[in-house]
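Student: Could you look at this predicted model? Sequence included:
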Amino acid sequence: MTSLFDAYRLGGLTLPNRTVMAPMTRVRATAEGLATPSMATYYAQRASAGLIVSEGVQPSLVGQSNPGTPGLYTDAQVDSWRPVTAAVHANGGRIFAQLMHGGRVSHPDTTGHRPVGPSAVAATGEVFTPTGPQAPPVPRALETEEVPEQALSYATAARRALDAGFDGVELHGANGYLISQFLSSNANLRTDRYGGSTANRIRFAVEAVAATIDAVGAARTGIRLSPGGTFWGVEEEDVPGLYTALLTELARLEPAYVHLEATAEEAVLLELRRAWPGTLVMNPVLPMGAKQAGRAEADHWLGLGADLISFGRGFLANPDLVERLRTGVPLAPVDEATYYTGGDKGYLTYPAYQYAA
């Protein structure tokens, strides 16, 4: 049986194990969207992962969702990431940048701009702003001729990511953000070629991936998806049909991987595994759910045909997660109160496991 600790060839990279550090927003960037020295330390501490996927990085100012998140749309932002990627590489690691366009999940108080989306339908819940949580505004529906520009923003940011030293990029197509909004049947009410039918609703995702592959190559491009997820109020009709159609189109482009979240029933996810001929990264438990992934969940999905397993909170609280999973020592719990507070507490202060003498 495949082991979590077997090496794996991903595009041009050899991963020493099959663990992936999942992307996790930590809001530790500067107000200008710059990466910081603390971020370099944070990622370098976790470089034993087979692959690190960074926190969500906005590809444009209008694409920013939360305050305190980093960008890849200015030269200064590119420069700020170079010490981060260099630190990961110096510690023997590999790192992809997750490119995250928030779409309607944003606020003018954060960006100075009205959010954009496929349709003028507000997200549900509250969005983070510099002055605290607020109701999300109704976004401006993108004109048909504007949609390709937003798809190209991922490709432009991907070029900047490679310039900053990243090994590749992951498009955030999950969790109710822009790509997910286009896939949705209630956030996307368009009647043009980007809405209505399944073929039209998957078009934006396919164009964004195709543009990114044209920019940086298929081996350096992945995408994360949350089939059936309801984050920020999105709904999807015919989840198996929608995602089978999407994966069929993506397979023609041969990206490095598809990263699935456990947001649908296992039978649906297995159907999608069969529909996807390439590398599958599986996030084996519901993101932000009650259960935290461990060795048992990883082994279960490796047995079902996943190639790589991503861990979020496990890596957040355990910089040495790979060694802990290998030896079976307990995992440290996460401190939820410090997820988004800024500063180094709950960020750089999780120690490696201390063995008793």
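Tutor: Thanks, I have it.
Student: Please count neighbours and contacts with C-alpha atoms only from this point.
Tutor: OK.
Student: Distance across stretch 41-55, terminal residue to terminal residue?
Tutor: For stretch 41-55, the first and last residues are 14 Å from each other (C-alpha to C-alpha, to the nearest Å).
Student: got the contact list for it?
Tutor: Stretch 41-55 has contacts (C-alpha atoms under 8 Å, 6 or more residues apart in numbering) with 15-26, 84, 87-89, 91-98, 170, 315, 319-322, 347-348.
Student: Below is an additional structure, to be compared with the one above:
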Amino acid sequence: MLFSEFPMASGTLANRIVMAPMTRSRTTQPGDVPNDLMANYYQQRASAGLIIAEGTPISAVARGYSLTPGIYSQQHIEGWKKTTTAVHKQGGKIFLQLWHVGRRSHTDIAGQQPVAPSAIKQPDQVYGPLADGSFGMVETSIPRAMTNEDIEQTTADFVQAARNAIEAGFDGVELHGAHGYLLDQFMRFVSNQRQDEYGGSQQNRLRFPLEVINAVNDAIGADKVAIRLSPLVGEGFKEVDSDIIEVTELLLKQLAPMKLAYVHFSENIGDYTEATDSFRQKIRDIYPNPIMVAGKLTQQSAQALLEKGYVDLVAFGTPYVTNPDLVQRFKQNMALTEFDADARLTLYGGDAEGYTDYAAHT
């Protein structure tokens, strides 16, 4: 099933293997503009059924990592056109992940105090500027609680970013609602202790994510919209949120009639709980539309998930760093180039080294 086609409204995918979104911090400065090097990187990996391009901030305050590409200026749109054109020339499909990090940022990255559902900081580090002018991991700043005007503006920013992505040639967008970023922060009580209509009950904590999803659906069509969730992952949170599974199930019940492009579950990273068969079956029962899973999958485990009917698409992250021809390697049962310590050193920032210089099998 890995290599079978999969129909989507934005076009049939050549296979069910997806390149997961991964921050690589290779933009042109100033302006965080997507460039030719990035276009080459994605073009090399265009045999994936679908590429989800790296997390892309929807505004300046949405930023949490330096050197990441934006999608809120005409320069960004023109820069991204290089990537979408390159991928489409290879017959590939590509979505853009729309990103707002919320409190997982620093004032020197966002250009202002980071925003969050509530003014709650937890120990956390992000990739940002250092005192010597280089880049490295820095402790996040204390966030301020978003006002209702902030919430309205952020929803509008998501909508404009989605429109910009379509103008840039993307086949759709994925909203980043995982990994302790802004939408995830609103869904969890440990980060959302608001006393207004956006906090408290499970439905209230879903209000903002649902407003964003509905607004983006209205702007570009639900068939071009997806969302990433991580209810089994505690990244960005010091405490376990006791009802995040229930909140996720409630969200999925409300997403099901929308017929989004897919729902993407990120698993098996950081502080995580392993997904059980009963969890997967319940999610499938609640949500009959396309489901994608990412998280340390192998070819064998991915195939098993497809065969059991739990998922429709399987996403791979780090294997795509070192294996641009991952689909071909899977087809031929070839050994993969390992993602090792050297590969980890060149994940963020830099040039072609460790980015576009991994050889495809010939």
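Tutor: Thanks, I have the structure now. Bear in mind that the values here come from a model prediction, so they are computed numbers and not experimental data.
Student: Of the contacts of stretch 41-55 of structure 1, which qualify as buried by neighbour count?
Tutor: 15-26, 84, 87-89, 93-98, 170, 315, 319-322, 347-348 (16 or more other C-alpha atoms under 10 Å).
Student: Could you check how far the aligned partner of residue 34 of structure 2 in structure 1 is from residue 295 of structure 1?
Tutor: By TM-score structural alignment, residue 34 of structure 2 lines up with residue 35 in structure 1. Residue 35 of structure 1 sits 32 Å away from residue 295 of structure 1, going by C-alpha to C-alpha.
Student: Same check on residue 231 of structure 1?
Tutor: According to C-alpha to C-alpha, residue 231 of structure 1 and residue 295 of structure 1 sit 26 Å apart.
Student: These two: which is more packed in?
Tutor: Comparing residue 231 of structure 1 with residue 295 by other C-alpha atoms under 10 Å, the one with more neighbours is residue 231, at 17 against 14.
Student: Which position in structure 2 pairs with the more buried one?
Tutor: Under TM-score structural alignment, residue 231 of structure 1 pairs with residue 235 in structure 2.
Student: cool, residue 258 of structure 1 as well?
Tutor: With TM-score structural alignment as the criterion, residue 258 of structure 1 matches residue 263.
Student: Assign its match to helix, strand or coil.
Tutor: With DSSP: H, G, I helix; E, B strand; the rest coil as the basis, residue 263 of structure 2 sits in strand.
Student: From residue 288 of structure 2, how far off is it?
Tutor: Separation of residue 263 of structure 2 from residue 288 of structure 2 (C-alpha to C-alpha): 10 Å.
Student: Name the residue in the two with the higher neighbour count.
Tutor: The residue with more neighbours, out of residue 263 of structure 2 and residue 288, is residue 263; 25 against 15, by other C-alpha under 10 Å.
Student: Please verify my assumption that the more buried one contacts residue 226.
Tutor: Yes - between residue 263 of structure 2 and residue 226 a contact is recorded at 5.7 Å, counting by C-alpha atoms under 8 Å.
Student: For the match of residue 258 of structure 1, list the residues it contacts.
Tutor: Residue 263 of structure 2 neighbours (C-alpha under 8 Å, 6+ apart): 226, 227, 228, 229, 290, 291, 292.
Student: List the contacts of the nearest residue to residue 360 of structure 2 once chain neighbours are set aside.
Tutor: Once flanking residues are discounted, residue 360 of structure 2 sits nearest to residue 325: 5.5 Å by C-alpha to C-alpha, 6 or more residues apart in numbering. Listed by C-alpha under 8 Å, 6+ apart, the contact set of residue 325 of structure 2 reads 44, 45, 47, 360, 361.
Student: Check the mean deviation of the lengthiest strand in structure 1 from structure 2.
Tutor: Assignment by DSSP state E gives strand 51-57 as the longest strand of structure 1. Strand 51-57 of structure 1, aligned to structure 2 and superposed, deviates on average by 0.3 Å (mean C-alpha distance after the TM-score superposition for structure 1).
Student: So which residues of structure 1 form strands?
Tutor: 8-10, 13-15, 19-21, 51-57, 95-99, 116-117, 140-141, 168-172, 221-225, 257-261, 280-283, 308-311.
Student: tell me the contacts of residue 142 of structure 1?
Tutor: 116, 117, 118, 119.
Student: Give the burial count for residue 351 of structure 1, as a bare number.
Tutor: Quick note: residue 351 of structure 1 (other C-alpha under 10 Å) scores 12 neighbours.
Student: count of neighbours near the aligned residue in structure 2 for residue 220 of structure 1?
Tutor: Using TM-score structural alignment, the partner of residue 220 of structure 1 in structure 2 is residue 224. Per other C-alpha under 10 Å, the neighbour tally for residue 224 of structure 2 reads 23.
Student: thinking residue 224 of structure 2 is in contact with residue 258, fair?
Tutor: No - Residue 224 of structure 2 is beyond contact range of residue 258, at 11.1 Å (criterion: C-alpha under 8 Å).
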